[in-house]
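Novice: Provided below are the primary sequence and the corresponding predicted coordinates.
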Amino acid sequence: MTSNSTVIESVTSDVESELCNLSLPLINNSPNSNKIDYSSVVQWINSFEFSRPKRNIARDFSDATMVAEIIKYYWPKTIELHNYIPASSLSNKISNWETLNRKVLKKLKLPLTKVTIKKLSMADMDAVCQFLKSLKCLVENDEHEKLIELEKSQTYPLYVIDNGEMVQVTENNTSRNKYLDQDVVRLINKLKLKIVDLEHKVDHLSTLIHVKDRRINDLQLQLNHTKKEKQ
């Protein structure tokens, strides 16, 4: 008879497997796979940690749950992961995509047609990679706009060198010291965005832990139900 510890060990094994697969390419054997260069998409996807192991890019993303996790990483306030349940049937996959399209993708100005949703749900490699490329482009544009807005909100020069230390310029400390050039200030701004990105990663990992805890609880409920049926 299976114990609770065995269930937890099984989930833990999945986590370890996922970590091992992070640097591995996602291979597709579709006869049409040579039509599109998937390398940039695969590299991007391999930079994420998901709540389940990555095995095949088309099948992995066909139920929309991993897409939901990517969106949660970049736009955490726009999506609730509990709305997207891992699915194997075509109807449930389509339902996930329709929910994602209605609640999130249209707001992000990345809407999907019914035809595209069906292709994604059927694990069409070209459709999945084209969508992921569009999502990647949306993320890059959003990050670029954030950097521009950050630079616009700040007036050059922002910092001065005072006794060998970098001091932010304010109305009260304007001085005759040497100003930092704009390239240095841009680097500072990029580092600020990097800090924000790291904070997102921490939040994302916390979310994944919550998702895995929820799945462990589901498995334990299934185990208890099985035990009662055998009694």
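Specialist: Arrived safely, thanks for sending.
Novice: all contacts plus neighbour counts: C-alpha atoms, from now on.
Specialist: Fine.
Novice: report the distance from the helix or strand harbouring Ser91 to the chain centre.
Specialist: Using DSSP states H and E, Ser91 falls within helix 90-100. For helix 90-100, the separation from the chain centroid amounts to 19 Å (computed by CA atoms, centre = their mean, to the nearest Å).
Novice: longest helix anywhere in the protein?
Specialist: Secondary structure of the chain per DSSP state H: the longest helix is helix 182-230.
Novice: from the contact counts, what lies against that one?
Specialist: helix 4-21, helix 65-74, helix 125-152 (3 or more CA pairs under 8 Å, 6 or more residues apart in numbering; DSSP states H and E).
Novice: nearest to Val211, of these?
Specialist: Closest of the helices and strands packed on helix 182-230 to Val211 is helix 65-74, at 10.3 Å (criterion: CA to CA).
Novice: tell me, what residue is most central in the chain?
Specialist: Ile70 (2.1 Å; CA atoms, centre = their mean).
Novice: quick one, what contacts it?
Specialist: Counting by CA atoms under 8 Å, 6 or more residues apart in numbering, Ile70 makes contact with Phe48.
Novice: adding another structure so you can compare the two:
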Amino acid sequence: MLGATGQTPRASPPPLPPGALRGLCAWLDGLPLSRPKRHLARDFSDGVMLAEIVKHFRPQLVDLHNYVPTCNTDQKLSNWSILNRKVFHKLRLWVSETDIRKVVANTPGAIEPILCAVREKVTDGAAHHWDPAGGPWGHLDSRVQQLLEEKEQALALLQEMVKMKVVRLEHLVKLKDQRIGELTRAGGEPQ
């Protein structure tokens, strides 16, 4: 479900007519992307090329180092989560978790409506509707953004700590199993 922020999301749009799809592909062909466009569903599934598109038109919205080219589903979801939260929000777009999962799964027809919505926002007068200062809420938005980034960093640190603890526990279980095996072979008598 794609919609403008603040509005109730609507059902997924129908597939694009062939003429609109040709126009979208021609627009994409004119952009400086890191990879050639071969198959839309696969090309955009990790979100990296979409981030590059927004960066081309609105450089201040995207830090490309936040997006990792990948085939890993979890990393693709992470890339799309960052796009949805940090970039689409500022473009006044919202993409549902369901639609993100369809794009990540290379579902045919899932990416095209998102690309069309992004194209509309970045090329056709969207700059007149988008105020980087955010009006009276500008300072609040940047403080909220900073808080979110701090929380993301804390979360990443905690996730890394959990991974390290899991690795350590797996190592201890392996050592325990080895010791049990040694004791079993030795007749079960501790030495």
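Specialist: Arrived safely. All of these numbers come straight from a predicted model, not from anything done at the bench.
Novice: next, the angle from the helix holding Ser91 of structure 1 to helix 65-74.
Specialist: 20 degrees (axes from the mean of the first three to the mean of the last three CA atoms, to 10 degrees).
Novice: with adjacent residues omitted, what lies nearest to Ala41 of structure 2?
Specialist: Leaving aside its sequence neighbours, Ala41 of structure 2 sits nearest to Asn106 (CA to CA, 6 or more residues apart in numbering; 4.7 Å).
Novice: how close does the alignment partner in structure 1 of the one you found sit to Lys93 of structure 1?
Specialist: Taking TM-score structural alignment, the alignment pairs Asn106 of structure 2 with Ala123 from structure 1. Distance from Ala123 of structure 1 to Lys93 of structure 1, counting by CA to CA, to the nearest Å: 10 Å.
Novice: so where is the lengthiest helix in structure 2 in structure 1?
Specialist: Assignment by DSSP H gives helix 138-185 as the longest helix of structure 2. Under TM-score structural alignment, there is no match for helix 138-185 of structure 2 anywhere in structure 1.
Novice: what's that helix packed up against?
Specialist: Judged by 3+ CA pairs under 8 Å, 6+ apart, helix 138-185 of structure 2 is in contact with no other helix or strand.
Novice: now do that helix: distance to the chain's middle.
Specialist: 21 Å.
Novice: residue contacts, the spatially closest residue to Ala110 of structure 2 that is not a sequence neighbour?
Specialist: Spatially, and ignoring its direct neighbours in sequence, Ala110 of structure 2 is nearest to Val103 (5.4 Å; CA to CA, 6+ apart). Shown in contact with Val103 of structure 2 (CA under 8 Å, 6+ apart): 41, 44-45, 110-111.
Novice: helix, strand, or coil at Val103 of structure 2?
Specialist: helix (DSSP: H, G, I helix; E, B strand; the rest coil).
Novice: any idea how far Ser34 of structure 2 is from it?
Specialist: On the measure of CA to CA, Val103 of structure 2 and Ser34 of structure 2 end up 19 Å apart.
Novice: how about Gly181 of structure 2?
Specialist: The value you get for Gly181 of structure 2 to Ser34 of structure 2, if CA to CA is used, is 53 Å.
Novice: more neighbours: which of those two?
Specialist: Gly181 (12 against 9; other CA atoms under 10 Å).
Novice: how about the residue nearest to the centre of structure 1, what's its match in structure 2?
Specialist: Checking TM-score structural alignment: Ile70 of structure 1 goes with Ile53.
Novice: now Leu108 of structure 1
Specialist: Looks like Leu108 of structure 1 aligns to Leu91 there (TM-score structural alignment).
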